[in-house]
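1. Below are the sequence and a predicted model; questions follow.
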Amino acid sequence: MSITVTTWSLEQTSPADQRPASVPDADIRIVRAEVPSPEFSRFLYTAVGGDIHWTDRLGMTYADWQEWLERPGVETWVAYDKGTPAGYVELQAQDEGAVEIVYFGLVPAFRGRRIGGHLLSYGVARAWDLADRWPGLAQTKRVWLHTCSKDGPHAMDNYLRRGFTVFDTKVEEEEGDPAAPPGPWPGAGI
């Protein structure tokens, strides 16, 4: 089966573009996962993306995850609600001062509680000051990301509210069944 997927690429080209969300009325802490942990990163990836068709990293081996997480300028920031992982944002430094928000999202049980805007705001701020934590990296000149029609229904609105603007749109056919996301682990129900 083939599905039509629209992918939008968005960017900020100045720290002044940021429009932070309000802090939610909850016990939310956002902490950088400083020790590369393939197990934890794969957990976050599948817990957040299992119901919205994130599949591109499912075939990565332990060594692939370790290699990715040890790259200079790759950071994972995790939002915790009363000590429970609620979502994450993953950053990657790229050439010429670009920083990509590679992954961002919330575990389904934490969606709709105003955590996403706060986490995205925090992650964008960490993208703009990434070089401060990684000597030798260029200062950030651009923060960018992409989202697609398979992502959550509020994703695009959250990005636009945080000050991102669309710079590219692509429409492609992909193999897949829109009614059958992989879930957080094999055999798991959504």
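-> Yep, it's here. Being a predicted model, the structure only gives us computed values, none of them experimental. Numbers count the residues shown, from 1 in each chain.
2. Only C-alpha atoms from now on, for both contacts and neighbour counts.
-> OK.
3. Burial check on the nearest residue to Pro38 once chain neighbours are set aside, number of neighbours?
-> Leaving aside its sequence neighbours, Pro38 sits nearest to Trp65 (CA to CA, 6 or more residues apart in numbering; 5.2 Å). Using other CA atoms under 10 Å, Trp65 has 17 other residues around it.
4. Other residues contacting the longest helix seen in the chain?
-> In the chain, taking DSSP state H as the definition, the longest helix is helix 115-128. Outside helix 115-128, the residues that touch it by CA atoms under 8 Å, 6 or more residues apart in numbering are 15, 18-24, 28, 30, 77, 79, 87-91, 99-101, 104-106, 139-143, 158, 162.
5. here comes the other one, which I'd like you to weigh against the first:
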Amino acid sequence: MTTHTTPLPPGYSPLPPGHLANIVTFLEMGAKPDPLPAALFPPEVTLTSFDPADLAGYRALFRRVGDPWLWFSQAALPDAELAALLADPQIESFALRQDGEAIGILQLDFREAEACELLFFGLAPGFTAKGLGGALMRAAIARAWAKPISRFWLHTCSFDSPAALGFYQRMGFTPYAMQVEVHTDPRLTGDLPEDAAPQIPLIRPRSP
């Protein structure tokens, strides 16, 4: 993600045609919890590593979890780049499964020295508010701090679920920075269907 240090001026700032802007909040956990939380899943729910060769399965789960919130980064990755990411030993990729059905995603990125980024985390529609999100986050925290890190961090944005920011804070993360992200609307590029995230207005560029 490209970042800029020049602040936006106070007031309204116009966007280029076909682009979106959202507020990104960065959060971190700067010390290993003591004791580490236990991830308790129901018997029919398991957390399994992704097969790096299963690009179709990963894309389907990413879309199932992320389309309602306009997740697009992995959806737009070419197969070779996605395969390299899933095969990277410093990135741990998991599917949460209920009776074999993939219902959640968890990815941990250890490529930064002494740090772990919660790269992707979420549940498919219909599986939230059942305690599974808390159990999945406890599993993420335990796996992250099992490595020699001093910082576990993530970011969420105003396109995510309204409950996301409060959830991360309850799980022990502290906000430390905010940024404005501007990017092309992925529904206009074909990376996501036009009916994805209907709560976010789709504004087409005007014809010249």
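-> Good, I have the coordinates. Here the structure is a predicted model, which is why all the values come from computation and not from measurement.
6. is it true that the residue nearest to Pro38 of structure 1 touches Phe40?
-> No: using CA atoms under 8 Å, Trp65 of structure 1 is not in contact with Phe40, being 10.1 Å away.
7. Helices along structure 1, start to end?
-> Going by DSSP H, structure 1 shows helices at 38-49, 62-69, 115-128, 130-133, 155-161.
8. For those, give me a markdown table that also has distance to Thr4 of structure 1.
-> Listed next are the helices of structure 1 as a markdown table, based on distance: least, CA to CA, whole Å:
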| stretch | distance to Thr4 of structure 1 |
| --- | --- |
| helix 38-49 | 19 |
| helix 62-69 | 29 |
| helix 115-128 | 26 |
| helix 130-133 | 35 |
| helix 155-161 | 17 |
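9. Out of those helices, which one sits most buried?
-> helix 115-128 (a mean of 23; mean count of other CA atoms under 10 Å).
10. Quick one: the residues in structure 2 that that helix pairs up with.
-> Helix 115-128 of structure 1 lines up with residues 132-145 of structure 2 when matched by TM-score structural alignment.
11. quick one: contacts for the residue nearest to Pro38 of structure 1?
-> 38, 41-42.
12. Look up the closest residue to the residue most central in space within structure 2, ignoring the ones flanking it.
-> Structure 2 has Phe120 as the residue nearest its centroid, 3.1 Å off, counting by CA atoms, centre = their mean. Sequence neighbours aside, Gln107 is the residue nearest to Phe120 of structure 2 in space, at 5.1 Å (criterion: CA to CA, 6+ apart).
13. Any idea how many residues pack against the counterpart of that neighbour in structure 1?
-> Using TM-score structural alignment, the equivalent of Gln107 of structure 2 in structure 1 is Glu90. Using other CA under 10 Å, Glu90 of structure 1 has 22 neighbouring residues.
14. Check the one 4 residues further on too.
-> Other residues within reach of Gln94 of structure 1 by the criterion other CA under 10 Å amount to 17.
15. That one against Glu100, yeah?
-> Yes: at 7.2 Å, Gln94 of structure 1 and Glu100 qualify as touching, with contact defined as CA under 8 Å.
16. which residues of structure 2 does stretch 147-155 of structure 1 align to?
-> Using TM-score structural alignment, stretch 147-155 of structure 1 lines up with residues 156-164 of structure 2.
17. buried set for that stretch?
-> 156-157, 159-160 (16 or more other CA atoms under 10 Å).
18. contacts for that stretch?
-> By CA under 8 Å, 6+ apart, stretch 156-164 of structure 2 touches 22-26, 69-70, 165, 200.
19. Just the buried ones from those residues, in PyMOL syntax?
-> In PyMOL syntax, the buried subset of these is picked out as below (16+ other CA under 10 Å):
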select buried, resi 24+25+26+69+70+165
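20. which of the contacts of stretch 156-164 of structure 2 sit farthest apart?
-> Greatest spatial distance among these (CA to CA): Phe26 and Ile200, at 21.3 Å.
21. Could you see which of the contacts of Trp65 of structure 1 carry over to structure 2?
-> Retained in structure 2 by both residues aligned by TM-score structural alignment, their matches' CA atoms under 8 Å are the following of the contacts of Trp65 of structure 1: Pro38.
22. As TSV, the contacts of Trp65 of structure 1 with distance to Ala188 of structure 1 would be great.
-> Converted to TSV, the contacts of Trp65 of structure 1 look like this (distance: CA to CA, whole Å):
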residue	distance to Ala188 of structure 1
Pro38	21
Ser41	19
Arg42	15
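23. who's in contact with the aligned residue in structure 2 for Arg57 of structure 1?
-> Alignment note: Arg57 of structure 1 maps to Gln74 in structure 2; criterion TM-score structural alignment. Contacts of Gln74 of structure 2 were listed using CA under 8 Å, 6+ apart, and they are 59, 62, 82.
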